[in-house]
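Participant: I'll drop the sequence and a predicted model, then ask my questions.
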Amino acid sequence: MSITSLHTKLAAAPNSRLRFLALDGSLVTKSYADLRADVVGVMSELADCGLGAGDLVGVLGPNSYEWVVADLALLGLECVSVALPAEGRPSAAQLAELVATYHLSALLVTGTGPADVESASAVARIGDRPLKLHKRRHTCEECPSLPADVFSIAFSSGTSGSRKGLLLSKAGVENTIRVSAAAWQVTEDDDMLIVMPFSNFQQRYLTYLAIWFGLDVTVVAPERMFQKLKVLEPTIILGPPSFFEVVYNRVRAAGWRDKLPYYAAALLHAVAPGRISRRARARLGKKWTGMYGSRVRLMFTGSAPVPPGLVKVFHRLGAPLFEVYGTTESGWIAFNLPERYRVATAGRPVEGIAVDIAEDGEIVVASPHHQALGYTFGAEQGQDSVFLPGGKVATGDIGRFDRAGFLRLAGRKKNVIITRSGVKISPEELEHEVTTGCRVTRAMVAPSGPDGLLACVVWLDDAESEERRSEVDSYVKELNRQREPSHRISKVVFRPETELTVDEGLLTRNFKIDRDAVTRKIFSTKDRADR
């Protein structure tokens, strides 16, 4: 079985379903039998337009049923899909520019878009059936040379926000599917929740996994997530820490009377941790964790620094939240799982992955089936520093193993701050101390100017509260007394958490802090002064 024939796998679970809850509240439900019929129909129409194996075909738009149909149809035709990040509503001229820039034979648009899509001859809207477009032909010199195993190109934005086109491997992704299914012990009773954009490859792979094993899939617009999860009842949820910080922050902000159930659950967890008291703790924690529904059996988080306190709160409340670690280049690297976990770690290496720590602390992974084979579309220049000889991939992350073999992440290698005296500082470790000890949404440590002194930007739900500011200032001063001078934070900058969004440009598409953007916005303006 190959992912290129996933559409045939749909017949094995005809009654499984996909559900799409849009931003406007509308719900679309399709059985796998319905999905298969639509995929086969689109495959036929695209083939009639001259598209086939090896053609680069873009897919652009917000999450929708049509996005999944287009993706599976391109897999079935063995085209190479190019998942373009959706940003606003491009004009027909901009769509034509995308076709030329990425050497596309065609571009499929989902959702709402310009009314004159038809004026770009190689572009079609998936919702308009039958599909009609004129395949664009490129010269051999224009088209990138792709390895035979590449089936899709996805774009990854790192902490700097810069895009890299990744060449995704059939064998690598099929291995990721098998590893995930075995580790998570998926069954046909599961319902996989998807919230992030399909242009983020992890969300597509989760859809492939669900179809491969006959699971249900529920796709929710992020703005609707917490309104509808009680009704939709997923069983497996993956997301960045921000998906779970709502509960964490509500518990921390609650008064002592409202927090009595939490105190009781925490006491039970201390006396009888693990499965022994989990059911009782879950009942006590329902007022907070019930927003995710009553069927959730696995919650995974990663892709951004995970406050240990976040995971501890969920475990005390009997909620199955676990930190995991992976990259688009390699796939999954380490898992925490219900029967084997350690808080404040990313887990132990997954099956088939060898993890080494280089002399400078960088995590390097070796696997016969990495998820990506390299970079393209202008990102090839840095490829040799990531894809190393001998089937190794340098992750760019710094970490170490503890005595029990659990991997602890310390931050990004490129974020390391080197002082004038040559001292190396991992800002993520300082940020972790602040977010653990204070009621802040996020924190970022960076040099505040040419003097090299460290500043810490903290985002608060009430940035104007003198009490909250005083609390953070006092905590930072106490931390400074325990640190070497080179590691002390000289100033704290307070910002409202409402600005910490993708639209504001301070978060990447993966909800990581865009450090360059924050530095430009805050330390390059008058906001550099203490607030």
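Facilitator: Done, it's in. Numbers count the residues shown, from 1 in each chain.
Participant: Going by C-alpha atoms from here, please, whenever you check contacts or count neighbours.
Facilitator: OK.
Participant: And the top strand by length along the chain, what does it pack against?
Facilitator: Using DSSP state E, we find that the single longest strand of the chain is strand 392-401. With contacts defined as 3 or more Cα pairs under 8 Å, 6 or more residues apart in numbering; DSSP states H and E, strand 392-401 has these neighbours: strand 362-366, strand 387-388, strand 407-412.
Participant: Use this one as the comparison:
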Amino acid sequence: MRIADILARLQGRSTALILVDDKGQETHKTFDELHRDTLNVVERLRALGLGPGCRVGIAAPSGYGWMAWDLACVELGCISVALPNERPTRPWAELIEAYQLSVMAADPAWLDGGDASHDRLQSMALDAPMPVKTAEPRPLVHQPGTHSLVFSSGTTGKTKGLIISAAGTERLLQLYHDAFGVEAQDRFMTFLPFANYQQRMIYYFCLYHGVEFVSVPFPLLFTGLKKYQPTFVIAPPILYETLQALTRASAGAQAAQDPDLLTRKLAELTGGRMRYMITGMAPIKRAALDFFWQHGISLYEAFGITEAGMVAWNKPGQVRVGSVGKPAEAGSVSLSDEGEVIVRRDALLSLGYFESSEEDARSTFIEPGAVATGDIAEFDADGFLHIVGRKKDAIITSNGEKFHPEPIESMLHADPRISVAVVLAGARQGLAAVISTKLHEDGAAVQALRAHVQQVNQQLPAQQQIKQVIFTGQDFSIENGMRTKNMKLARKAIAAAFLESA
């Protein structure tokens, strides 16, 4: 597929688009309407003199207008700059100059600041009047094949700017189609922001192949699954772990007498039409994976990073639960001497960073066509990849031994009363475990969990045993700083919050 072909393929199609805002208001459109509205945006940009190489900033929550402006950039050969989906804290003028934008397209509700009259600032409203050219466009020379500039928080929480490749995007979407296919009546649903490039790739996939597309805000995710009945979803582990808990709670004690009740309840919670689901972005509890497979929904674990794209995945006919699957592209994945995952492709998803530290750029883009992911892994005898942990999260003991906390955390998560377990180098000698549980004030439950920790310790060498356990009822979320924007644990923040006061 080619991204440049998407717009023309929308014309005349009645395929449904449903976009829900944070107030619950629905926008229902067809692909054909998106085609017409995108062409109107193209004319607005042409009226401003924009053409190939001009940068267009997009600052708005996910929505129909976001898609139209994005596709208009593709049609004109402009380079979209996808700003994070929250309202910018920096002045418009500063952002426009920092990223050398010819135009900044912003959500109308965000245009009430002191510099909202900037001559390069445009409302994203699709019914806005045709603009009058007041500033000269400034086309720039980009790396060949540049499609968009995006931002990613990565696993560290530090925001980095990436140059997205058109060829890399197209290659990955072709691999995805080859692996998972498209069926009549397919419908995809997302709750993640379009500023996250994975979501844009999926809506490109849906638009190109005629798949219905639904976008809902996170607070409406679980009601959205029931209402809109998607057939496939791609999401971080928190969705699946929460669905597992909701299913068990809904079934209650009756599940012991009715073996099929959990299967029916899970189908109800997910809309009843689910063909498959994919988890990635962070490690998932093995119990959640097993639960979905045992109760009728194929949940494929995958692994990727924005710099390289999808690295490995389980897929229909090729599954090993507990692994992240085989390389998405045969021969593209190898391991360094210390076990770090290296991805080599003719077309990586990213051409490099446009905003990062020199150290990050040097340690990630290690040579032309090669990315070091920062993840330590191993292949099993059948070629399935198993992630051990993040290279930077390795704990070094006083005698110089290095190991990763994730396998220990996985052992702790075998007890379903534990919502999240985080293993850290303790403030005192030995390891500490911060355990989030809803039962943190239940004395008997806490004692049982301490016994579970001791059982885990018995399976570990002395240097890897947990010496300090801290219980909390606090959820680990993006809002309280305990997770990064891509839902991974913010280990430094957790250590600062719990170990320094322990």
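Facilitator: Yes, it's here. Computed from a predicted model, the values in this text were never measured in an experiment.
Participant: hmm, back to that, what's the matching range in the second structure for the longest strand of the first structure?
Facilitator: Mapped onto the second structure using TM-score structural alignment, strand 392-401 of the first structure spans residues 370-379.
Participant: so how far is Met104 of the second structure from Asp119 of the second structure?
Facilitator: To Met104 of the second structure, Asp119 of the second structure is 10 Å away according to Cα to Cα, to the nearest Å.
Participant: May I see the buried residues of the longest helix along the second structure?
Facilitator: For the second structure, the helix with the greatest residue count under DSSP state H is helix 31-47. By neighbour count on 16 or more other Cα atoms under 10 Å, the buried set for helix 31-47 of the second structure is 31-45.
Participant: Kindly report the same for stretch 14-30 of the second structure.
Facilitator: Thr15, Ala16, Leu17, Ile18, Leu19, Val20, Asp21, Thr30.
Participant: OK, contacts around Ala328 of the second structure?
Facilitator: Counting by Cα atoms under 8 Å, 6 or more residues apart in numbering, Ala328 of the second structure touches Leu175, Met310, Val311, Ala312, Trp313.
Participant: Which of these are buried, as a ChimeraX select command?
Facilitator: Here is the ChimeraX command that selects the buried residues among those (16+ other Cα under 10 Å):
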select :310,311,312,313
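Participant: Take the contacts of Ala328 of the second structure and keep only those in strands.
Facilitator: Met310, Val311, Ala312, Trp313.
Participant: Quick one: map Gly304 of the second structure onto the first structure.
Facilitator: Here Gly304 of the second structure is matched to Gly326 in the first structure, going by TM-score structural alignment.
Participant: right, and that match touches Gly347 too?
Facilitator: No: between Gly326 of the first structure and Gly347 there is no contact under Cα atoms under 8 Å: 10.8 Å.
Participant: okay, and the common contacts of these two?
Facilitator: Both Gly326 of the first structure and Gly347 are in contact with Ala334, where contact means Cα under 8 Å, 6+ apart.
Participant: Going by how many neighbours each has, rank these two and give me the top one.
Facilitator: Gly347 (25 against 17; other Cα atoms under 10 Å).
Participant: Can you classify the nearest residue to Glu380 of the first structure once chain neighbours are set aside by secondary structure?
Facilitator: Counting by Cα to Cα, 6 or more residues apart in numbering, the nearest residue to Glu380 of the first structure once its immediate chain neighbours are dropped is Gly374, at 7.5 Å. Look at Gly374 of the first structure: counting by DSSP: H, G, I helix; E, B strand; the rest coil, its state is strand.
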